[in-house]
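Enquirer: Sequence and predicted structure, then a few things I'm wondering about:
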Amino acid sequence: MHESTILLRELDGDGVLRLTLNDEKRRNALSEAMLAQLGDALADAGADPAVRVVVLAAAGPAFCAGHDLKELTAGRSAPDRGRAYFAQVMTACSGVMQAIVTCPKPVIAEVAGVATAAGCQLVASCDLAIAAETARFSTPGVHIGLFCSTPMVALSRNVGSKHAMEMLLTGDMVAAARAAEIGLVNRVVAPEALRDATLELARKIASKSSMTLATGKRAFYAQREMPLAEAYDYAAGIMVENMLARDAEEGIGAFVEKRAPQWQDR
């Protein structure tokens, strides 16, 4: 498949950008090409005022199989047995995961199939996730002698420690309903309802002030890593600045006057 077709982009009139992993032959693996295109697409989405929400979906039975193990294996032929290449790939992958978190637009994973290893990491890195009943999740590195250490970072920040450790230590496949129970996904729907359910959520979020969403998303991830008192001090400062923003003044005024707000995204 030509590299230009492995990631599809579609922007609708409501500001919802749909990014579709489209490399079914490789089970939508995070190859070098896929990582590069995902990184570019997220950067473009963050800078494009027409984009209000990003949906990350996938074609075929697999959402994402993680790293392309054939590419990684080929890297072992280098004199350093692949050390430099492995570091390059892991850095690129970590960069994409962080780009999801730092993107000012909310990112929603739409998961119809299997998400394994770095593919599970991709789901965990998104702000929200909707899964079909057919979806499955795992961090199966232990089966091949490779602990899923980078997927662990996103996984451990989204599910409880014991649930994360069970997935990481056993490599077992987790059903969609269980993934919802432990907080890896927000909700589970019938396969035929997945796209509509995701779009409904995306459009609801897209109807809000993008300035407010960007402010809130940035603050959410920043305060999460702070001690309690520091987090409250930081969040109070964010609230003050947010109150002074034009859209907060408009939104509060619209609420008091019982009318729909007119956002200017500033």
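Expert: Received the coordinates, thanks.

Enquirer: Could you use CA atoms for every contact and neighbour count after this?
Expert: Noted.

Enquirer: Return the distance of residue 61 relative to residue 260.
Expert: In this structure, residue 61 and residue 260 are 42 Å apart, going by Cα to Cα, to the nearest Å.

Enquirer: Give me the more crowded residue out of the two.
Expert: residue 61 (16 against 11; other Cα atoms under 10 Å).

Enquirer: Show me where this structure has its strands.
Expert: Secondary structure of the chain by DSSP state E: the strands cover 7-11, 16-21, 53-58, 62-64, 107-111, 114-116, 128-132, 136-138, 174-175, 187-189.

Enquirer: Got another one to weigh against that:
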Amino acid sequence: MIRATRGPDGVALLVLDRPAARNALSLAMLEALRDALREAEDARCVVLAAEGPAFCAGHDLREMTAARDDADGGRALFARTLALCAEVMQAVVNHPVPVIAAVEGIATAAGCQLAASCDVVLAAPSAGFCTPGVAIGLFCSTPSVALTRAVGRRAAMEMLLTGRVVPAAEAVQMGLATRLEAEPRAAALAMAAGIAARSGRAIRLGKRAVLDHADCDLPEAYRRASAAMEENLLAADAGEGIAAFLARREPHWTDR
């Protein structure tokens, strides 16, 4: 369900590989993605891609519908699915290294949530993003968590209330996608390779710092960012990088 590979540059490629089901996030799929993310915590960068015509169609509605025949009407499976999905999305956001999404095809509901949770989103011109639950009586409340943080409340509400498909070019304008790429996976791997060539300590410290100050008021944000910068300056790689810059030579990272 998740095809995981690791390149010699330390880039982990995680591929959603359930194309017949449009990569729907069944319980098994969510568990596999959670485990793959954990195993990639020592990578230098992560690329998240998908096989087939859709990036991800969201939750597995067939699995959820079948659970309605359970004695509890499906409550236990619904609760387990949503809890696991929240765990996976937070694992993406809080992953120690950058996570780059390569989106081809449609990213729907929890699939849109997955893309919005990534640090960078490279989208094919033909890609689309939507939260269409409202059309089937199921408001996309959990996807709204990632969506409002990515594009703001009003833009997110318009998507959530209408369920319309946002074309890739508009998604870039909204901030839901980073930029358009004719070959998103190749572009994501190239970007990841560039990140992997930098100081691993600096990248990990930097991602953690951005997450740490994102929701703070301005004075607290600067306090936290300054503390992170101080820690970074004391690292051996920062000393090497600055020395290399001043000497006009290539740096030799030791903490990769």
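Expert: Nice, I can see it. As the structure is a computational prediction, the values presented were derived from the model and not from experiment.

Enquirer: Looking at the first structure, name the residue matched to residue 246 of the second structure.
Expert: Using TM-score structural alignment, the partner of residue 246 of the second structure in the first structure is residue 256.

Enquirer: same check, this time on residue 129 of the second structure
Expert: Per TM-score structural alignment, residue 129 of the second structure is aligned with residue 137.

Enquirer: In this structure that match contacts residue 121, no?
Expert: No. Counting by Cα atoms under 8 Å, residue 137 of the first structure stays clear of residue 121, with 9.6 Å between them.

Enquirer: Enumerate the positions of stretch 34-47 of the second structure that are buried.
Expert: Burial within stretch 34-47 of the second structure, assessed by neighbour count using 16 or more other Cα atoms under 10 Å, is assigned to 34, 36-38, 40, 43-47.

Enquirer: typo on my end, it should be stretch 19-29 of the first structure
Expert: So, applying 16+ other Cα under 10 Å, buried residues of stretch 19-29 of the first structure: 19-24, 26-29.

Enquirer: Identify the farthest-apart pair in those residues.
Expert: 19 and 26 (17.2 Å; Cα to Cα).

Enquirer: Now which residue in the first structure aligns to residue 202 of the second structure?
Expert: By TM-score structural alignment, residue 202 of the second structure lines up with residue 212.

Enquirer: who touches its match in this structure?
Expert: 242, 247-248, 265 (Cα atoms under 8 Å, 6 or more residues apart in numbering).

Enquirer: can you list those in JSON lines and add neighbour count and distance to residue 183 of the first structure?
Expert: Shown next, in JSON lines, are these (neighbours: other Cα atoms under 10 Å; distance: Cα to Cα, whole Å):
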{"residue": "242", "neighbour count": "18", "distance to residue 183 of the first structure": "29"}
{"residue": "247", "neighbour count": "22", "distance to residue 183 of the first structure": "31"}
{"residue": "248", "neighbour count": "20", "distance to residue 183 of the first structure": "31"}
{"residue": "265", "neighbour count": "16", "distance to residue 183 of the first structure": "31"}
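
Enquirer: And residue 69 of the first structure, what's its match in the second structure?
Expert: Checking with TM-score structural alignment, residue 69 of the first structure has residue 61 as its match.

Enquirer: distance of its match from residue 201 of the second structure?
Expert: Residue 61 of the second structure is 41 Å from residue 201 of the second structure, by Cα to Cα.

Enquirer: before we move on, the earlier item: next one: the match of residue 129 of the second structure relative to residue 119 of the first structure, how far apart?
Expert: Distance from residue 137 of the first structure to residue 119 of the first structure, by Cα to Cα: 8 Å.

Enquirer: Which helix in the second structure has the most residues?
Expert: helix 75-93 (DSSP state H).

Enquirer: That one vs the first structure, average offset?
Expert: Helix 75-93 of the second structure, aligned to the first structure and superposed, deviates on average by 0.8 Å (mean Cα distance after the TM-score superposition for the first structure).

Enquirer: Run the angle between that helix and strand 45-50 for me.
Expert: If you take axes from the mean of the first three to the mean of the last three Cα atoms, to 10 degrees, helix 75-93 of the second structure sits at 140 degrees to strand 45-50.
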